[in-house]
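*Asks:* With the sequence up front, the predicted model follows.
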Amino acid sequence: MRRGFLLLSILLLLMASCELYYEEPVQRGTVRIVSIGITYENEPEEVADPEDEKKDKLGDLPGTVYDARELSDALKQQAMRAGWDSEDIKVTLLLQEGEDYSEVTVNDTGYASRANLKRTLEIIQGTATVDDLTIITYSGHGIEETGELLMAHTQTSGTVDISEDSPIVVTPEWLHDLIRPIEGKKLLIVDSCYSGVFVPESSSSLSWLYDKGIDDWYGKYFSDEEYEIPSCMVLTASADSDSYEIKFDDHNHGVFTSALLAALGWNHTTEEIANGVPPAAQNEMLTIDSIYKYIKKNQTYPVRWSLFSIGENVQHPMVTGGAMDMLLFRY
């Protein structure tokens, strides 16, 4: 028993003594923002057999396009507030909205298909430098329990397939393989159900999802591996549970994205960020950790069950673990 208390005391001391690493901002690079929003309103036909889980009709998500558009605007404006020139900020929107599924629609370069996402990230990979910051946001469906993302379909007829081999399914491995070779800092923001599966393990941390316990975390913390400054951070709406939308004025937003927009100082009426540093900034610095803390504190839905929240929707965001933080903007 005493040994257990001793180990716990040592662990708490080490955690308290670790200082976060704030990477210096480089305002001479390019900020690239890729925002994806999919409403799933344009499926060609109803599923014939409602019990066919692999080809079940996808529910509409009216808030996702608002998520994508407003997040990209808020992030662009914050980059300009932090010192970037507008010509050094590149925004790409990949959207699916409305009921049209014609060949012209699904083949448009701005359509939120998996092929267009792949093409966009490969173009960035070919042009990005070590001074650049790439931010990718996704608002859409995540497959129940397994978390894979569902891009917009490219069918002009027939029932949309969401089986494992479907061309609209995006796995964590597929997406991270495209993001990893991009030079510079990267941030992936995912607002979908079961999105915690996109938070990767690192040399300094484990993902808590599914089968990781305190023994695994303890072993990782005291391993001989050196801490690395992650070039890609991941921020997700939920761990291994559903995520939700809420009504905001005259349109919807994801619960997580609504809190993220508030963290960035977004005004839904003026469609501009507020003056001064954003609410989530600490010491005039906007970091992944400061955003995460703000979302957990200010999110509309509770982040954990309590005696007073049983029966309510609970949604707990996730972030890349470890002692390292990433600085986005300094003001």
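*Replies:* Looks like it came in fine.
*Asks:* CA only for contacts and neighbour counts going forward, please
*Replies:* Will do.
*Asks:* report the longest helix in the chain, please.
*Replies:* Among the segments of the chain that qualify as a helix by DSSP state H, the longest is helix 64-81.
*Asks:* what does that helix contact?
*Replies:* Contact partners of helix 64-81, identified using C-alpha atoms under 8 Å, 6 or more residues apart in numbering, comprise 31, 33-39, 86, 89, 91, 93, 95-97, 137-140, 251-254, 257-258, 261, 264-266, 271-273, 329, 331.
*Asks:* Show me what the helix or strand following it is packed against.
*Replies:* Of the helices and strands lying after helix 64-81 in sequence (DSSP states H and E), the nearest is strand 89-96. Strand 89-96 is packed against strand 31-38, helix 64-81, with contacts defined by 3 or more C-alpha pairs under 8 Å, 6 or more residues apart in numbering; DSSP states H and E.
*Asks:* try 10 Å this time
*Replies:* Contacts defined by 3 or more C-alpha pairs under 10 Å, 6 or more residues apart in numbering; DSSP states H and E place strand 89-96 against strand 31-38, helix 64-81, helix 114-127, strand 133-139.
*Asks:* Include mean neighbour count and distance to Val277 when you put those into JSON lines, please.
*Replies:* Output for the helices and strands packed on strand 89-96, formatted as JSON lines (neighbours: other C-alpha atoms under 10 Å; distance: least, C-alpha to C-alpha, whole Å):
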{"stretch": "strand 31-38", "mean neighbour count": "26", "distance to Val277": "18"}
{"stretch": "helix 64-81", "mean neighbour count": "22", "distance to Val277": "8"}
{"stretch": "helix 114-127", "mean neighbour count": "16", "distance to Val277": "29"}
{"stretch": "strand 133-139", "mean neighbour count": "24", "distance to Val277": "19"}
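*Asks:* put this beside the first:
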Amino acid sequence: MHMKHLLLLPIVLLLLGCELVYQHPEPGTFTHVAIGLNYRGTNASALSGTINDAREQEAAFASLFSNRDSSAYLMLQKGSSDDSYDNPSSPSLPTRERVTTLLSALVENQQEQDLLLITYSGHGMEDGSWVLAPDDASGTIFLDATTVDPSLLLSVDELFALLAPSKGTTLLIIDSCYAGNFVLESGTSVSLIDPRSIFSDAYEAYFSKGSYEKKVFVMAATTADNTSKEPIGGSHIHGYFTEALLGGLGWDEESQSLLNKPSSLSLDGLYCYIMENQRIKLSGTYQAFYQHPTIVGGPLDLVLCQDVN
């Protein structure tokens, strides 16, 4: 081994054993934008668990962050009881314009100590783009048998560009097909969930300029090349990923409340819980029968709550 690497090895091993934890010195505001679409009333395939996902994540995180000055925006596309499309003028309908306008305003007003959580449950394109709600009464998503209206899509690059001016911390939790496209950048950092084996890469990731500046954290339901799944039948459905996530937060389905609120919880800890408790396999031969959640790796972990006593 090169002498330089020999000298640096003890330092890196120490850091690998003592994960840096990102905490705000003083808790700021907590804002949650919960987006869920089931596509009823559109010409896209309907999803069964997404509205439950959005509603219950909004309630669970509101309880988790009840000690902060909090606000929430629940944006749902759920169709009507007769399977007709939503009222396009509804201010909570998650059209592309409404979502981007809201996020831009929230980012502009965000301060360094604030946390913005964005959760999305809905369809995802192969490049990871979100399929948002049409803004007209027809509810048209597919222009023809294979073409999705491009004006409805919010791409990975576009979303990150919206978040770039933020002074605070942003957490993206995404339950959609190909959601792993949002975490591809984690290939340039060390994931403490799945550490790299090459020493030089570890050194560069920890000590390169800007290693500690990232304030956008991402956890996604699946990899960039696989779909996200939900049970085919049932009376109260969630996506498999979101179901496990809610369990990690201490959510109780029967009472629809956070009965077992954790005293301390980090994003990495929540990810580990999901990996251990998700009701669908993490790997396999056929992609239709498994999905593997992903997370932006690196030397920083985001503390969601912590007992100060």
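*Replies:* Nice, I can see it. Note that the structure is a prediction, hence the values are computed from the model and not measured.
*Asks:* got the helices and strands packed on strand 89-96 of structure 1 as TSV, with distance to Thr236 of structure 1 columns?
*Replies:* Below are those laid out as TSV (distance: least, C-alpha to C-alpha, whole Å):
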stretch	distance to Thr236 of structure 1
strand 31-38	14
helix 64-81	14
helix 114-127	19
strand 133-139	10
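*Asks:* closest one to Leu20 of structure 1 among the ones you listed?
*Replies:* Of all these, the one in closest proximity to Leu20 of structure 1, counting by C-alpha to C-alpha, is strand 133-139 (19.5 Å).
*Asks:* so the closest one corresponds to what in structure 2?
*Replies:* The aligned range for strand 133-139 of structure 1 in structure 2 is 115-121, by TM-score structural alignment.
*Asks:* and the matching stretch, how far from structure 1 on average?
*Replies:* When structure 1 is overlaid, stretch 115-121 of structure 2 sits 0.3 Å from its aligned residues on average, using mean C-alpha distance after the TM-score superposition for structure 1.
*Asks:* check which helix or strand covers the equivalent of Thr170 of structure 2 over in structure 1.
*Replies:* Under the alignment (TM-score structural alignment), Thr170 of structure 2 pairs with Lys186 of structure 1. Using DSSP H and E, Lys186 of structure 1 falls within strand 185-191.
*Asks:* Give me the packing partners of the helix or strand just after that strand, helices and strands only.
*Replies:* Sequence-wise, the next helix or strand downstream of strand 185-191 of structure 1 (DSSP H and E) is helix 214-221. Counting contacts by 3+ C-alpha pairs under 10 Å, 6+ apart, helix 214-221 of structure 1 packs against helix 2-17.
*Asks:* and the angle for the helix it packs on with helix 214-221?
*Replies:* Put simply, helix 2-17 of structure 1 runs at 50 degrees to helix 214-221, going by axes from the mean of the first three to the mean of the last three C-alpha atoms, to 10 degrees.
*Asks:* Other residues contacting helix 2-17 of structure 1?
*Replies:* Here helix 2-17 of structure 1 makes contact (C-alpha atoms under 10 Å, 6 or more residues apart in numbering) with 218, 221-222, 323.
*Asks:* wait, which of the residues you listed is closest to Lys118 of structure 1?
*Replies:* Here the nearest of the contacts of helix 2-17 of structure 1 to Lys118 of structure 1, counting by C-alpha to C-alpha, is Ala323; it sits at 31.1 Å.
*Asks:* Not counting sequence-adjacent ones, nearest residue to Ile295 of structure 2?
*Replies:* Met219 (4.4 Å; C-alpha to C-alpha, 6 or more residues apart in numbering).
*Asks:* those strands in the stretch 151-300 of structure 2, which residues are they?
*Replies:* When secondary structure is read from DSSP state E, counting those that start in this stretch, the stretch 151-300 of structure 2 shows strands at 153-154, 169-175, 216-220, 251-252, 257-258, 265-266, 294-295, 300-305.
*Asks:* contacting residues around Ile141 of structure 2?
*Replies:* Ile141 of structure 2 touches 39, 42-44, 131-134, 147-153, counting by C-alpha under 10 Å, 6+ apart.
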